[in-house]
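S.K.: Below: sequence and its predicted model.
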Amino acid sequence: MIKQTAATFSHEVTAEEEGKMLHQVLKNRFRFSRRMMSRLRRSGLVTVNGEIIYFTARVSRGDQIFIRLPSEESGHIPPQEIPFAVVYEDEDIIVIDKPPGLVVHPTRGYPDGTLANGLMHYWAQRGESYKVRPVTRLDKDTSGLMAVAKHAYTHAYLAAQMAEKRYRRAYLAVVHGRMAEDQGIIDKEIGINREQQIRWVIEGDGGAPAVTRFEVVERYSRATRVRLELETGRTHQIRIHLSSIGHPIIGDEMYGTKADQHLISRQALHATYLRLFHPRLREWKEWESSLPQDMERLIAQLKKFQ
């Protein structure tokens, strides 16, 4: 089993941190979980000015704190050369522009040929190895931006950010019919249809809260291009919500119709914008992705019927 490439962090104690205990500085600066703090302490992975000290010891202004995160197994995913575009990468995170038709992680139905296999190959070419930790996920046939954390700390930090709704992600979709309203909010609970298992449906009561904001970008004679932002992240949320208001996404066989496969071979849904607060840089990072060719072709066809 290949070991994951170790992540490291450093910090110079500030005047405001003068006299505080080491564990207080670590908690306030890095927001390490209690479990991670315990692992760092037990393993002697934190040094101050090159020496291991007690976590209850007090630090001084200018002290150099160095942290080496615990090594982990990178997993059993075999590397395979898979085409995808890297939009951004550093020692903590990689942002990918995922093409349509690509599954993110191996499953029983897709044991290989996934984005995770491609990432393992991409990193192996540089002699690196990481456990694939998706922060945001996309359906197999949804294209666009998604973030993957390279180690447990970044994944936990960004997952907490997601739970606090401090991030932003936006999608573009092409839906059936001309939307009457220029913008609006779809606030409908989502639950599981127990009879069909894999199909998620709107339920009147007892489902999980789900909120989607939409804004019309362009109208065509029988379709609409719409921009969407999620306030929650339920499985298939956008697809279900749009279908529930009578505007299913073109190409969506599960929540729409199979009659439009001649227009596009998958649901016309693209993750076009992503904004996250970077755990190391302590600043907002944002990325955008233009529409893929198949959605551009779809729009060109729709405009012919104007």
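M.R.: Everything's here; your move.

S.K.: Could you use CA atoms for every contact and neighbour count after this?
M.R.: Fine.

S.K.: For the stretch 1-150 of the chain, just list every one of the helices.
M.R.: Applying DSSP state H, counting those that start in this stretch to the stretch 1-150 of the chain gives helices spanning 22-30, 34-43, 115-124.

S.K.: roughly how far is the second one from the heart of the chain?
M.R.: On the basis of C-alpha atoms, centre = their mean, to the nearest Å, the separation between the geometric centre of helix 34-43 and that of its chain is 27 Å.

S.K.: residue contacts, Leu26?
M.R.: Contact analysis of Leu26 by C-alpha atoms under 8 Å, 6 or more residues apart in numbering lists Phe32.

S.K.: neighbours around the closest residue to Tyr171 other than its chain neighbours, how many?
M.R.: Distances taken as C-alpha to C-alpha, 6 or more residues apart in numbering put Ala271 closest to Tyr171, at 4.3 Å, once the chain neighbours are dropped. Look at Ala271: counted by other C-alpha atoms under 10 Å, it has 25 neighbours.

S.K.: Comparison target below:
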Amino acid sequence: MDKKKFILEFIVEQDGVLLREFLHSHGISKRTLTAVKYDGGLLLVNGSEQTVRHLLKKGDTVTVQFPSEEPSVGLVPETGNLAIVYEDEAILIIDKPAAQGTIPSRDQPNGTIANFVAGKFEAEHVPSTVHVVTRLDTDTSGLVCIAKNRHIHHLLSGQMQTTGFERSYIAIAEGYIEKDTIIIEQPIGRKDGSIIERTVRQNGQYARTDVRVLSRFERNGEPYTSVSLRLHTGRTHQIRVHMQWLGHPLAGDDLYGGTRRLIGRQALHCASIGFRHPLTNEPMTFMSDLPADMVQLNPVSSQSK
């Protein structure tokens, strides 16, 4: 069976605009237009194929038929369970459990969210590869956003660059954090001698994390702090590195100074994401409840998002 084409339609609202400029004003990138031109897509004006130099008139109907995308090399489609929170023609929101990778890696080449989404797309004849918009570390649980088309991915990435895409996390840190709110603005780069670990370093990339204390509590006589965190940037291991720099590594995060006495993975959960829908511009917010291992560590945190 042929794969369904991804198609967008627009109505022109003024005379004298070049098709190229009109499409650019609707967020269609030069790279996407090149793919449409050379990889099997179509640009139609009132049902007739046109070039990007075509001069539009008010009331014209512009149709963009995007080419089918081939799955990424090395991404094997698999059948598996996905906790789907929301889905439409453009986006897919999934609630990822801890211990499952977002994309294949050397340590987890199969069974990831991307493998299962690729299998879902193949079964449903979705003409796209897997475009992960928000990636989570393997042992971080919570919401993952996936775009169903390279154009949708481009639009959502644009929102992330302009802070229009909000991501909020709940974490449990070791020790008592004294201040109720903290803004951490510390650059992050790769740690010397490691291909995995990151660290705060002055020649790193700008990174900002907002921290808000939810509760302070004790377990087995040791102090912990439940916090809500908001990301303004998306550096690798950003929250984990910033909390280590603060002197309060996450419980269970033995890579960044935490201990696994009470929980077997970093106590970090993506609890909400919010953005404007890339096609309708409608504000959308999605929530995810804390998983059982974090609730058991501090039941109060599950009630304070």
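M.R.: That came in fine, so what should we check first? Here the structure is a predicted model, which means the values were calculated and not measured.

S.K.: which one of the helices of the stretch 1-150 of the first structure is the most hemmed in?
M.R.: Across the helices of the stretch 1-150 of the first structure, averaging neighbours per residue (mean count of other C-alpha atoms under 10 Å) puts helix 115-124 on top, at a mean of 21.

S.K.: what about that helix, how far off from the second structure?
M.R.: Mean deviation of helix 115-124 of the first structure relative to the second structure after superposition (mean C-alpha distance after the TM-score superposition for the first structure): 2.0 Å.

S.K.: tell me the SS of Ile238 of the first structure?
M.R.: helix (DSSP: H, G, I helix; E, B strand; the rest coil).

S.K.: distance of it from His270 of the first structure?
M.R.: 11 Å (C-alpha to C-alpha, to the nearest Å).

S.K.: more neighbours, those two?
M.R.: For Ile238 of the first structure versus His270, neighbours defined as other C-alpha under 10 Å are more numerous around His270 (28 against 25).

S.K.: Pretty sure the more buried one sits in a strand.
M.R.: Yes - His270 of the first structure forms part of a strand when assessed by three-state DSSP.

S.K.: from memory it sits against Glu288, does it?
M.R.: No - counting by C-alpha atoms under 8 Å, His270 of the first structure does not reach Glu288; the two are 10.9 Å apart.

S.K.: Now do the contacts for the residue most central in space within the second structure.
M.R.: For the second structure, Thr134 is the residue whose C-alpha lies nearest the centre (C-alpha atoms, centre = their mean; 1.2 Å). By C-alpha under 8 Å, 6+ apart, the contact set of Thr134 of the second structure is Val144, Cys145, Ile146.

S.K.: what does His237 of the second structure give?
M.R.: Asp137, Arg198 are the contacts of His237 of the second structure under C-alpha under 8 Å, 6+ apart.

S.K.: Ile188 of the second structure: neighbour count?
M.R.: By other C-alpha under 10 Å, the residues close to Ile188 of the second structure number 23.

S.K.: Trace it over to the first structure, please.
M.R.: The alignment partner of Ile188 of the second structure in the first structure, by TM-score structural alignment, is Ile190.

S.K.: So that match is in contact with Arg199, correct?
M.R.: No - shown here, Ile190 of the first structure and Arg199 do not form a contact pair, counting by C-alpha under 8 Å, at 10.7 Å.
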